[in-house]
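> Sequence below, structure please.
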Amino acid sequence: MGSLTDKVAIVTGGSGGIGSAICKRLAQEGAKVVVHYGGHADSANEIVKKIKTNGGEAVSIQANLSNSDEVMKLFEEAQQQFGGLDILINNAGTGVVGPATEMDEAAFDKVFGLNAKGTFLCMKEAANRLNNNGRIVNISSGLVVRPMPGFSLYCGSKAAIELMGKVLSMELGDRGISVNTVSPGPTKTEMYANSGDDTKAAAERSPFNRLGEPEDIADVVAFVVSEKCQWITGHTFQAGGGYV
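So this is what the prediction gives:
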């Protein structure tokens, strides 16, 4: 039996690179996984299919995370499907790259609407629904500690969720619920590939001289939601191969 047998997990942005790796990793540990997606139904359904093929349980659910009503429906449907909720992984995110002087209100609303507001709404909903001794993990970025030009909105939104998570960890500790952050460095995903970063230079920032794989991040998340991590909360795990 896996370390997460009979646990129920929601993974937002579960159809993407890091998200899909997290979904599959948690399922390997026995969790029943809700693969959330915003607009990539085919990708989400493919992840569900792979999990079921390997003997796991999973469903895909669509929701606009910047809308509180849709977030509520996501959690309600997850509970209806599996009868409870133990783990929330806030992985969904987006970015707009460019100088701050070129960022307009629409760019701000896009990035903060999903990364910050969406994460907050999910944490709020989870706080009211998680079983005792549950787990919340927010996926941030090493750019919060090691920022680069062109990422002002992305860095700001990720910094916001790290601090919101720290506060929530104080508010939920009496129920045994931990709230932590996993902060990847440069990782081989479509989003990173579109960022325009120099992949060779990024790899050289790590002592391992390579970019991260989505599975590297998923392994850290699996540890953070396990019982082995029950005494750690309000913490940011740097999962960047020494990037920070």
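> From now on I want contacts and neighbour counts done on CA atoms only, so please keep to that.
OK.
> next structured bit after the helix or strand where Val137 lies?
For Val137, the element it lies in under DSSP states H and E is strand 135-139. Where DSSP H and E defines the elements, the next helix or strand beyond strand 135-139 is helix 152-172.
> other SSEs contacting that next one?
When contacts are defined as 3 or more C-alpha pairs under 8 Å, 6 or more residues apart in numbering; DSSP states H and E, helix 152-172 packs onto helix 105-112, helix 119-129, strand 135-139, strand 178-184.
> for the nearest residue to Ser195 once chain neighbours are set aside, what are its contacts?
The shortest distance from Ser195 to any non-neighbouring residue, by C-alpha to C-alpha, 6 or more residues apart in numbering, is to Val97 (6.6 Å). Listed by C-alpha atoms under 8 Å, 6 or more residues apart in numbering, the contact set of Val97 reads Gly150, Phe151, Ser195.
> Now the second one, please; I'll put the structures next to each other:
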Amino acid sequence: MIETRVAVVLGGSGGIGRAVAERLAGDGMSVMVHYAGNAARADEVVKAITSAGGSAAAARADIADPAQVEQLFTETEQQFGGVDVVVNTAGIMLLSPLTELSLDDFDTMHRTNVRGTFVVSQQAAQRLRRGGALINFSSTVVKLALENYTAYAATKGAVDAMTLILAKELRGRDVTVNAVAPGPTATPLFLDGKPQAVVDHLTAMSPLERLGRPEDIAETVAFLAGPARWVNGQIIYTNGGII
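Purely as a prediction, here's the structure:
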């Protein structure tokens, strides 16, 4: 009997996270859809998956709170029998020149993007079954070095470092650890507050002359979550050729 694989998708209630949850469910995995505050959106994702014949549930947690993240993983194990794939798409982006960004905004991003990734990675390292995969989320902006992205890029640089080192620390576990680094992708997180001229400029940067779509990113995640057992300790730039 082939055991159904189980995925936890952090930030799975919208944007890239929703596309990832639905893609992994379509690949036959049971999916725990994590959300931070919007239960209705998470329920919509669960309904979409189950209506298509998949298996899913939703659970809330503050990803920077170790006790809540531990409970999230416990609920997943109790409901689905284990954890095989962890995808941490949860993140926030606050843009400003370095000299104008408030330390409160910096700390807010750091708490979610860095501490949250650290806390989720700790639980994933303890809970993932053999043959499992942890997939963190970085950003192409770390290499692009765009103005106004200083603090956000710094948080994602920290994600890169954690990902590369944890892959080595899990030696002997048969668990892969990678990060996906999207380029400009048409999600509310990316589009919010940007003038159309900026969006047009970022669109034109890709040789494919379009923004990424959540489904493009989900395809890369599905590769890392399933067949890519020899890809480990890598940052996968999924950006249409911007860099």
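> Next, the TM-score between them, please.
For these two chains in superposition, a TM-score of 0.96 is obtained (TM-score structural alignment, normalised by the length of the second structure); 240 aligned residues with a C-alpha RMSD of 1.2 Å.
> hmm, back to that, which residue range of the second structure does the strand holding Val137 of the first structure align onto?
Under TM-score structural alignment, the alignment places strand 135-139 of the first structure onto residues 133-137 of the second structure.
> Could you check how far the matching stretch is from the centre of its chain?
Relative to the chain's own centre, stretch 133-137 of the second structure is displaced by 7 Å; criterion: C-alpha atoms, centre = their mean, to the nearest Å.
> Kindly indicate which of the contacts of Val97 of the first structure lies nearest Ile161 of the first structure.
Phe151 (15.7 Å; C-alpha to C-alpha).
> Could you find the counterpart of that closest one in the second structure?
Under the alignment (TM-score structural alignment), Phe151 of the first structure maps onto Tyr149 of the second structure.
> which residues sit in contact with that match?
Leu94, Leu95, Ser96, Pro97, Val141.
> repeat for Ile139 of the first structure
Per C-alpha under 8 Å, 6+ apart, neighbours of Ile139 of the first structure: Ile89, Asn90, Asn91, Thr181, Val182, Ser183, Pro184.
> And the fourth one, how far from Asp219 of the first structure?
Think Thr181 of the first structure. Between Thr181 of the first structure and Asp219 of the first structure the computed distance is 14 Å (C-alpha to C-alpha, to the nearest Å).
> what's the answer for the fifth one, then?
When distance is defined by C-alpha to C-alpha, Val182 of the first structure is 11 Å away from Asp219 of the first structure.
> between those two, which one's more packed in?
Comparing Val182 of the first structure with Asp219 by other C-alpha atoms under 10 Å, the one with more neighbours is Val182, at 26 against 15.
> Alignment lookup: the more buried one to the second structure.
Match for Val182 of the first structure (TM-score structural alignment): Val180.
> what's the answer for Ser15 of the first structure, then?
So, by TM-score structural alignment, Ser15 of the first structure is matched to Ser13.
> tally of neighbours for that match?
Number of residues near Ser13 of the second structure (other C-alpha under 10 Å) recorded here: 28.
> where do the helices sit along the second structure?
15-26, 39-51, 66-80, 103-109, 116-127, 141-144, 150-169, 188-191, 196-205, 214-225 (DSSP state H).
> Can you tell me the closest non-neighbouring residue to the residue mapped onto Glu75 of the second structure from the first structure?
Using TM-score structural alignment, the equivalent of Glu75 of the second structure in the first structure is Glu77. Leaving out its chain neighbours, the residue that sits closest to Glu77 of the first structure by C-alpha to C-alpha, 6+ apart is Ile61, at 8.0 Å.
> With Leu191 of the second structure instead?
Leaving aside its chain neighbours, Leu191 of the second structure sits nearest to Val199 (7.4 Å; criterion: C-alpha to C-alpha, 6+ apart).
> measure the one you found to Glu209 of the second structure for me?
Computed with C-alpha to C-alpha, the distance linking Val199 of the second structure and Glu209 of the second structure is 12 Å.
> hang on, the earlier thing: so which of the contacts of Val97 of the first structure persist in the second structure?
Under the criterion both residues aligned by TM-score structural alignment, their matches' C-alpha atoms under 8 Å, those that remain in contact after alignment to the second structure are Gly150, Phe151.
> and the match of strand 135-139 of the first structure, which residues are buried?
Ala133, Leu134, Ile135, Asn136, Phe137 (16 or more other C-alpha atoms under 10 Å).
> picking up where we left off before, give the aligned equivalent of the residue nearest to Ser195 of the first structure in the second structure.
Aligned counterpart of Val97 of the first structure in the second structure: Leu95 (TM-score structural alignment).
> Distance check, that match against Ala36 of the second structure.
Leu95 of the second structure is 21 Å from Ala36 of the second structure, by C-alpha to C-alpha.
> Count the neighbours of Glu213 of the first structure for me.
Neighbourhood size, Glu213 of the first structure [other C-alpha under 10 Å]: 18.
> Can I get the contacts of Tyr149 of the second structure in TSV including distance to Leu166 of the second structure?
Output for the contacts of Tyr149 of the second structure, formatted as TSV (distance: C-alpha to C-alpha, whole Å):
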residue	distance to Leu166 of the second structure
Leu94	27
Leu95	28
Ser96	31
Pro97	31
Val141	22
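> closest to Met29 of the second structure among the residues you listed?
For the contacts of Tyr149 of the second structure, the nearest to Met29 of the second structure is Val141 (30.7 Å; C-alpha to C-alpha).
> ok, and the closest non-adjacent residue to that closest one?
Leaving out its chain neighbours, the residue that sits closest to Val141 of the second structure by C-alpha to C-alpha, 6+ apart is Ala153, at 6.1 Å.
> The one you found and Glu147 touch, don't they?
No. The pair Ala153 of the second structure / Glu147 is not scored as a contact, 10.1 Å apart, by C-alpha atoms under 8 Å.
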